[in-house]
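J.: Output the structure for:
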Amino acid sequence: MNIGQIGRPFTWVRSKGWVQLFTLLCVTFFSHLALAESLENQATQDASSVFGFLFSYIAQNPFVFLFLSIAIGYPLGKVTIKGVNLGPTAGTLVVGVAIALPAFSIYGLHINAPGLVSDIFLMMFMYAIGMKVGPQFFSGLARGGLDFVVIGLIVVFSNFLIVFFGSKLLDLAPGYAAGIISGSYTVTAVMGVAQSAINSGAVKAPAGMTLDQISANIAAGYAISYILSSVFIILLIKYLPAMFGIDPVKAGKDAEAEFGAGGDTEALPSTNGFSNLGVLPLDIRAYRVDHQELVGQDVESLFHRYPHAAILKVVRGEDVYEASDNPILQLGDIIGIRGDYHVLIEGGESSVGIEVDEPRARNVDIEVADIHLGKSEYTGKTIEDISKEVGFGIYMKALFRQGHQLPILPQTIVEVGDVIRVAGSDWCVKQAGKKLNSNPIVESTLTETFYLALSLLIGYVCGHFSVTLGGIPFALGTSAGCMLTGIIFSFLRTRNPAFGGPMSEGARSFLQDIGLSLFVAVLAATVGPKILASFQGIVVIKIAVLGLVAALLPPLLAWIYGLYVRKMNPAILAGACAGGRNSTPAMKGAQDECQSDMPAVGYPVPYALTSMIVLVLGYLAMVLY
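T.: Next up, the predicted model:
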């Protein structure tokens, strides 16, 4: 091979090979590019196919949608950021909408959750609410709660007026007002009452709108105002005393001084652990009767003389007498005394005689029981008075009202429907329960099926009756009817132990949670596809501003009334304002700021009152708008 032959390939490339080489490279590059795009499209199609299958499966199986929304929404709602969270209900609504909206907008799928499910569980929820607020609702109105009643009325009616006329002023479409009331008041049940007004035909859609769009407006108004209200009401109630130059800690101590000393945190009535004995500040010791002044005295009369020490057993030779026999003491008897440690240590031997080791006198089984107060001569009296009159052999561990623990203080007044947790011997506990017109509950064994079925039946039937006023049909509504029957049943059951006593708090709480959650999940399926239409223009800003004003201004007005007109203790007043706004987290925030449990004293009456009234006002916001 010569030099000329070596150069020929380069000559070929120079003459015509560059074109072919460039073409080859371009073909190769674009082939790879096309392949990559094809793979990407295939992956996109595969992903779309997977999501399409999932949404299609959910749309065909509403059961999956309902419980998937709850399963994800509950933990999502409990995620706390700087002490603030959505709450399980709002979390369920957000997740439900997040599923229903793309299912419709991307795949054209409707999730048809059965309306019957919504109706049934909403009525169950309303019944559970009625069972909670019923006992305190009537007794709070009847005696001792006038200031709390006025505070509740100020909050609930000013909220309605602000939202109703504010919505008119801002030219918001129908449905928004009821949603903002529900969200600003953080009472999701208002949405149920508003939806009931639509379902019953009391609300007519204006030209250019559908009833579904009105329902979507309710959900939109609720969602925006609920989130903002949940956050800012806690901050407002928590810092109200400081905003007015008041030391919250001092206010809490002043309230405690007025009522007595503080208490501990106990498990709610009929919930897990409520019957645990725990560590009690009392003991049972045995003494020989050596002092003549005790001879001839019976056990009961001695208790009235020494209310901090009760004789539970008397040992006389081979005989053992129970306190229920009310034996008369003799010289040389050995008595088992149950009392506070300091009482037994300081005064046992000096008042009775020498302490002895007699197991028979100290062999007393102690149990814990919840006594639900019925109507009796002792309601309306203080803990101190009750302890002296019916407290033989028992120790009062805790006091509950509407599922909230109150400080069990000497000057705390008990109401019908309150729950007193006591520890003592079986006979002593039963005797206390009989005097308080109640059956002590050691273990919750009540069944609620009968009362639930009867309440839903009566509430549903009564809710359908309507009255036309000014051309506008007014009906109680099935949901409000069920709440009213729950209130009445609870009222009757707390007054007559033969009716079974109050509902187990564990059962009631579950019924409330599952009822509301399933109702909200069905609502999300219905309004999810249309909710975007409710956020057009500046409507979000209007809802946010109006919702915040409606959430914060009413309790502020109530605070001013209670502080300057009624001169109420700021700690208790803060709890009353939180109760008027139906915000338990706000009440807890006030307790933290005051470093006291006393805000809980003002919470129940406004809470019970406004829980019912706000539902009526939510209904009126729909039919009158």
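J.: alpha carbons only for contacts and neighbour counts from here, please
T.: Will do.
J.: mind listing what A544 touches?
T.: 224-225, 228 (Cα atoms under 8 Å, 6 or more residues apart in numbering).
J.: Narrow these to those in strands?
T.: Members of these lying in strands (criterion: DSSP state E): none.
J.: Neighbour-wise, which one of the residues you listed leads?
T.: The most crowded member of the contacts of A544, judged by other Cα atoms under 10 Å, is S225 (28 neighbours).
J.: Verify the stated contact: that one with G547.
T.: Yes. If you go by Cα atoms under 8 Å, S225 and G547 touch, sitting 4.8 Å apart.
J.: quick one, helices of the stretch 1-150 of the chain?
T.: 3-6, 8-12, 18-60, 62-78, 88-105, 115-142, 146-169 (DSSP state H, counting those that start in this stretch).
J.: I'd like those laid out as JSON lines, including mean neighbour count and distance to V193.
T.: Shown next, in JSON lines, are these (neighbours: other Cα atoms under 10 Å; distance: least, Cα to Cα, whole Å):
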{"stretch": "helix 3-6", "mean neighbour count": "8", "distance to V193": "95"}
{"stretch": "helix 8-12", "mean neighbour count": "11", "distance to V193": "88"}
{"stretch": "helix 18-60", "mean neighbour count": "13", "distance to V193": "27"}
{"stretch": "helix 62-78", "mean neighbour count": "19", "distance to V193": "20"}
{"stretch": "helix 88-105", "mean neighbour count": "22", "distance to V193": "16"}
{"stretch": "helix 115-142", "mean neighbour count": "23", "distance to V193": "9"}
{"stretch": "helix 146-169", "mean neighbour count": "21", "distance to V193": "15"}
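J.: One more, so I can put them side by side:
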Amino acid sequence: MGGWLIELFKGTPEVALFASLAVGYAVGKIPFGPIRLGGICGTLITALVLGYFTGAVLSDGVKNLAFALFIFALGFSSGPQFFANLNRKGLRYLGFPIIEIVAVLAVVLSFTALMKLDQGTAAGLMAGGATESAALGTSSEAIGRLDVSAAEQRTLQANVATAYTISYLCGLITIVLLTSQIAPLLMRFDLRAESAKLWQQLSGGGPAIEPGQSPALPDLVGRVHRVTAAAGRTVDEVEKALPGRATIEQVRRGDQTLKGHFDLRLAAGDIALLVGRRHAVVGAEDVIGPEQADEPGPEVVLESRDIVLTHRNINNLTLARITDILDPELRQSVFVQRITRTEREIPALGNTRLQTGDVVTVYGAPSDVREVEHILGYPMAAPEKTDYVYLGIGLVIGILIGQISIPVGSADLTLGTGGGALLSGLVFGYLRAKRPTFGSLHPAAASVMKDFGLTTFIAAVGLSAGPQALDLLAKYGVVLPIAAVLTTLIPAMASLLIGRYLLKIEPPLLVGAVAGQQCSTPAISQILSTAGNSVPMISYTITYAISNILLPLMGPVTVALAGAVA
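T.: Purely as a prediction, here's the structure:
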């Protein structure tokens, strides 16, 4: 590499940072069959190469700040779903993250004893084998608190990054192929057929929509009818007589425009605007009267709004029963278009169970939507509004919690900045969901904090680890990739076998849960492509929310146990 370029990167390390991000994310988009490395892994590989050839290093202050922002945003986003799943109905999925943690630690400590792995390599094997990037940060931070020389700390932290890179690559390939291809073959089920069958059960017979598709006939429609058959009947009586959910939003009677109140009695010649599910609206002519294709309808505006669910009775309630907590008139007036959980859309089907913290998109007249919003939760914060007071206090408290040290034998047990900020973010996110009058942090803003914070931290680690990377590869050779594959394979296979034969979980939900316990976005993406619909996402979001909190806390645990075993 040219001398001027080396001097540029060494003298201006922020150039090396953004070069790592740009090239890394480009590399992460390159497909290798059904697998893409993703931006995080691509950034780490790029940073390792740049660090090896240029010696560029980012300051520890930049690295620590980036990691604190990432880990707090991670906890803040996951808080509502994490606590929502800690209940009796979530027990069958709660076991998957526990299996992941126990099995990963057992495999890593076994290889640590057999191969005499140092604490850095063991921690990197754990983080990469579990494909959990946040564990890389908590492990590296834990090594920084070891009672060893600064030079040895740097070497161990470099080993964390290098071992993580190798292990992540091997673990990523393993979990993607296992959940989407190998598990269905070994357990003799057709993932696409099973997903289609489960979709029918959850939706009550609606058509399955594959990723990237949309129905040719939209589910929510509006029609204008001239009242003949419904003359003399109330709006409530007419709506109950329709073959599905629909509402008469407005009625034009001569020069008057009337709201479609449930006790309004229709008269012959009225022009009624009907909004609702397509199958209900299409069959409305026999109930109300002929559709008026050329007749201008009443002037009405319909609104779509994102609502964060916080109602105390919403947790584990099916979508079909959400009307149980609404007033009778509202039950027919608003419709749920989509559901988002942990920033991922899940099927909006009748038997889909809702959780506190879910974001539902509701559709209806503005007044009805606002009333439903006050009952179910609060509106999604505007993207430009972030409560920096709440954010700053949360980070301060998290960092202070991380400084607490508890003597355990000859060692001091501490969460560190990463663990403290994670727990603080978890609690602050939960409190925000329960009391939405403060602490606004839009999911889009939280996503930027997570992504930029993590990639900046990853780049900083990679740049500093680059010079020592080849030494670790030469020391362990092919044994490290084998250990990485087993670190991923053994926990996943244990969960698949227990889920399939003991818990009797439906195959699409089972593979989704295993991808979630591994926190693997590439795995769930390939599963959805193979399944042909989004049913596996239901279980993925549950185990993902729990594993995403518990696995980072295993970084310091691995460092401590590896030091005792080696």
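J.: Now do stretch 19-31 of the second structure: which range of the first structure does it align onto?
T.: Aligned by TM-score structural alignment, stretch 19-31 of the second structure falls on residues 68-80 of the first structure.
J.: what's the matching stretch in contact with?
T.: 85-96, 517-518, 521.
J.: Looking at the helices of the stretch 1-150 of the first structure, spot the one closest to Q213 of the first structure.
T.: helix 88-105 (13.9 Å; Cα to Cα).
J.: Can you tell me what sits against that closest one?
T.: By Cα under 8 Å, 6+ apart, the residues outside helix 88-105 of the first structure that reach it are 55-56, 59, 65-66, 69-70, 72-78, 109-111, 188, 223, 226, 516-517, 520-521, 523-525, 527-531.
J.: can you give me the helices in the stretch 401-550 of the first structure?
T.: Applying DSSP H, counting those that start in this stretch to the stretch 401-550 of the first structure gives helices spanning 426-435, 449-463, 478-495, 505-527, 539-560.
J.: so which of the ones you listed is the most packed in?
T.: helix 478-495 (a mean of 26; mean count of other Cα atoms under 10 Å).
J.: so that helix matches what in the second structure?
T.: Aligned using TM-score structural alignment, helix 478-495 of the first structure spans residues 417-434 in the second structure.
J.: Same check on stretch 25-36 of the first structure?
T.: So stretch 25-36 of the first structure is aligned with nothing, judged by TM-score structural alignment.
J.: Tell me which residue of the second structure lines up with A525 of the first structure.
T.: So, by TM-score structural alignment, A525 of the first structure is matched to L463.
J.: what's the answer for Y127 of the first structure, then?
T.: Using TM-score structural alignment, Y127 of the first structure sits opposite F72 in the second structure.
J.: what do you get for Y619 of the first structure?
T.: By TM-score structural alignment, Y619 of the first structure lines up with P556.
J.: next one: S376 of the first structure
T.: So, by TM-score structural alignment, S376 of the first structure is matched to R312.
J.: what separates its match from F9 of the second structure, distance-wise?
T.: 54 Å (Cα to Cα, to the nearest Å).
J.: what's the matching range in the first structure for stretch 364-378 of the second structure?
T.: Using TM-score structural alignment, stretch 364-378 of the second structure lines up with residues 424-438 of the first structure.
J.: on that earlier part again, mutual contacts of S225 and G547 of the first structure, please.
T.: Residues touching both S225 of the first structure and G547 (Cα under 8 Å, 6+ apart): 180, 183-184.
J.: In ChimeraX, select just the buried ones from those residues.
T.: Those of the shared contacts of S225 and G547 of the first structure that count as buried under 16 or more other Cα atoms under 10 Å are selected in ChimeraX with:
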select :180,183,184
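J.: from the shared contacts of S225 and G547 of the first structure, which is closest to E258 of the first structure?
T.: Using Cα to Cα, the shared contacts of S225 and G547 of the first structure come closest to E258 of the first structure at S184, 33.8 Å.
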